[in-house]
Structures are given as structure tokens and as C-alpha cells.
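Asks: what follows is a protein structure lacking sequence information:
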């Protein structure tokens, strides 16, 4: 049974069709296999690509911002335009996404292969592991956190 308020890291996958979640994971595993014997340079390049990849939250926020701005401008240009209703719907969708991890655009984003921040971070961690970043055995917590943030 799905909870009404989901955990932050799992809320989008919990509200995504299992078939799509599996496809996204399979694509990630495929990319990892392709770089399994890659050089440090290739792994570093992939890590940099992952740093620039937009996650579901960023895409959703950008789309909502664009829609709200467009509706606000339309409302300003036309005096009797009910554009405030549109901004209200967008706001409600953002609130629903914040609480539940679902809104009407999430299925489309997920079908397009847009991953969550955790899914991107998981691949990034595997790339760092393959690159050898975690083999130093450093005991200092501050240094370990700095390595995790690389």
C-alpha cells in the first residue's frame, strides 16, 4: 500500500509505473556496463555529465515556472483573463508533487527517461567506485564527506 506522504527519495519512483522504473534502471545498468572497463578519464567525463543532468525536480520546476510566468503575462495583458485559475492549478500540482511525489506531468517526464536526483546520484556513486575513489580507506569523517561530495 502506498503512503499518502512518501519519503523524499522514493516518492517519484513509488508513483511511477513499475515498467518505466525498470526501463530507467535498465538504461542506467547498460551505461554502467559500457564504462565498466573504462579509463579514469572516461569515468570522470561520465561523472561530469551526471553533474549536469537535470532531474525530475528541476524539469518540473522549470516547466512550472515557465507556465506561471506565461499565465501571469497573459493575465496582465488581458484584463478579464481567468489566467489566475491556471496559476492556481499549477500551484496545486506543485504542492501535490511536494507532498506525494506525483503530479500530472510526472508520468510524461518518467516516460521520457528523466531520472530522480537519487537515481542520478546512484549512477554517479558507481562511477566513482569504478574509478577507485573509495579505495583509500580514509578514516577522517570530514575527508570522507568531502570525497562523497566529489
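Replies: Great, that's in hand. Predicted, not measured: the structure shown is a model, and the values here were computed from it.

Asks: from here on, just use CA atoms for contacts and neighbour counts.
Replies: Fine.

Asks: what about residue 119, helix or strand, and which?
Replies: helix 117-131 (DSSP states H and E).

Asks: and residue 86, how many neighbours?
Replies: By other Cα atoms under 10 Å, 14 other residues sit near residue 86.

Asks: report the buried residues of the longest helix along the chain.
Replies: The longest helix of the chain (DSSP state H) is helix 56-77. Buried residues in helix 56-77, counting neighbours by 16 or more other Cα atoms under 10 Å, are found at 56-57, 59-60, 64, 68, 71-72.

Asks: how far off centre is that helix?
Replies: A distance of 19 Å separates the C-alpha centroid of helix 56-77 from that of its chain, computed with Cα atoms, centre = their mean, to the nearest Å.

Asks: could you give the angle of that helix to helix 117-131?
Replies: On the basis of axes from the mean of the first three to the mean of the last three Cα atoms, to 10 degrees, helix 56-77 is oriented at 140 degrees to helix 117-131.

Asks: structure B:
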């Protein structure tokens, strides 16, 4: 399939290793191809509902980092070990960096776990919606691979 997700200006994609981006893109392509082959509108609607509930990278970083900082504070307690408080401080500094720059070590961690950006999730959603027939830009001729590729390109634009 042609390179459909190269124009992204997401900080997450820019800073993440290309192998991580390729793995995430391959997952999206595989899912869109599968939906194109099955051509089942009900299944596409169920899958779109699943995509609506998927956590995006910034949410995962915010929740994970906050939980880690809170755990450090709770475990440190009033007379607890200083190490737990240091963990909280470092985590909060990393969350601040994430908020200011859009990317940081916590983002790199969740990206390697396969967590996608909101834009990547939306691209897949729009491609599935195009396959489902919600838009007029996807031709009905050609095989499932051609339709999947057209849907991914249309979702990008």
C-alpha cells in the first residue's frame, strides 16, 4: 500500500522511532483492509464504536503519569522514603515537559506500547466511515485493497 501517513506533523510521530510509526501504520492498514474485504456495514459500525472508546496517547500519558506521581506521594507518606517523593517530582517534571512540547519520555514509552495519537485514530475512523459509504469519494470499482487504499488517502485529505 502506498505511504498514506507521511504528511503528519504530530510531535509524537516526529519524535517516535520510525519502526514504531510503521508498526502503528501497518496495524491501521491491516484493519482497514480487513473491513474492506468483509464489507459488512454493521461490523464497521461496531468497530467505529470501539475506536471512539480507544484512549489516545496524551490521555494515556496524563493518566499514567498522574497515577505514578500520586503513587509516589502516597508511598512516600510523611515519614516515608525520599525515593518515592523523588519519583513523584520526576514524573511531574516529565508531565510538564509533555504538556509544553507535546512529546517526552512518557510519550515514547506509551508509543512503544502501541498507543496512538488522536489524529491516527481519527484517520482510521474516517477511512472506515469512507468504506462504510458515509462519503462519496471512495470508488466502488476495484478490489478491497484498492478501496482500502482510497479510503486511507481520502481520510488523510
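Replies: Received the coordinates, thanks. Keep in mind that this is a model prediction, so the values were computed, not measured.

Asks: what does the longest helix of structure 1 contact?
Replies: Contacts of helix 56-77 of structure 1 with the rest of the structure, by Cα atoms under 8 Å, 6 or more residues apart in numbering, involve 81-84, 86-87, 90, 94, 105-106, 109-110, 114-117.

Asks: hmm, try it at 6 Å
Replies: 81, 83, 87, 114-116 (Cα atoms under 6 Å, 6 or more residues apart in numbering).

Asks: that one vs structure 2, average distance?
Replies: By mean Cα distance after the TM-score superposition for structure 1, the fitted helix 56-77 of structure 1 averages 1.5 Å away from its aligned residues in structure 2.

Asks: strands of structure 1, start to end?
Replies: With strands called from DSSP state E, structure 1 shows none.

Asks: OK, contacts around the spatially most central residue of structure 2?
Replies: With distances taken as Cα atoms, centre = their mean, residue 116 lies nearest the centre of structure 2, 1.2 Å away. By Cα under 6 Å, 6+ apart, the contact list for residue 116 of structure 2 reads 56-57.

Asks: now it: how far from residue 71 of structure 2?
Replies: Counting by Cα to Cα, to the nearest Å, the gap from residue 116 of structure 2 to residue 71 of structure 2 is 25 Å.

Asks: just the buried residues of the contacts of helix 56-77 of structure 1.
Replies: For these, a burial check counting by 16+ other Cα under 10 Å picks out 83, 87, 114-116.

Asks: now residue 87 of structure 2: how far from residue 74 of structure 2?
Replies: Going from residue 87 of structure 2 to residue 74 of structure 2 by Cα to Cα gives 11 Å.

Asks: same deal with residue 145 of structure 2?
Replies: Counting by Cα to Cα, the separation of residue 145 of structure 2 from residue 74 of structure 2 is 52 Å.

Asks: and if you look at residue 90 of structure 2?
Replies: 15 Å.

Asks: again with residue 31 of structure 2
Replies: Applying Cα to Cα, the value for residue 31 of structure 2 to residue 74 of structure 2 is 41 Å.

Asks: next: residue 126 of structure 2.
Replies: Going from residue 126 of structure 2 to residue 74 of structure 2 by Cα to Cα gives 42 Å.
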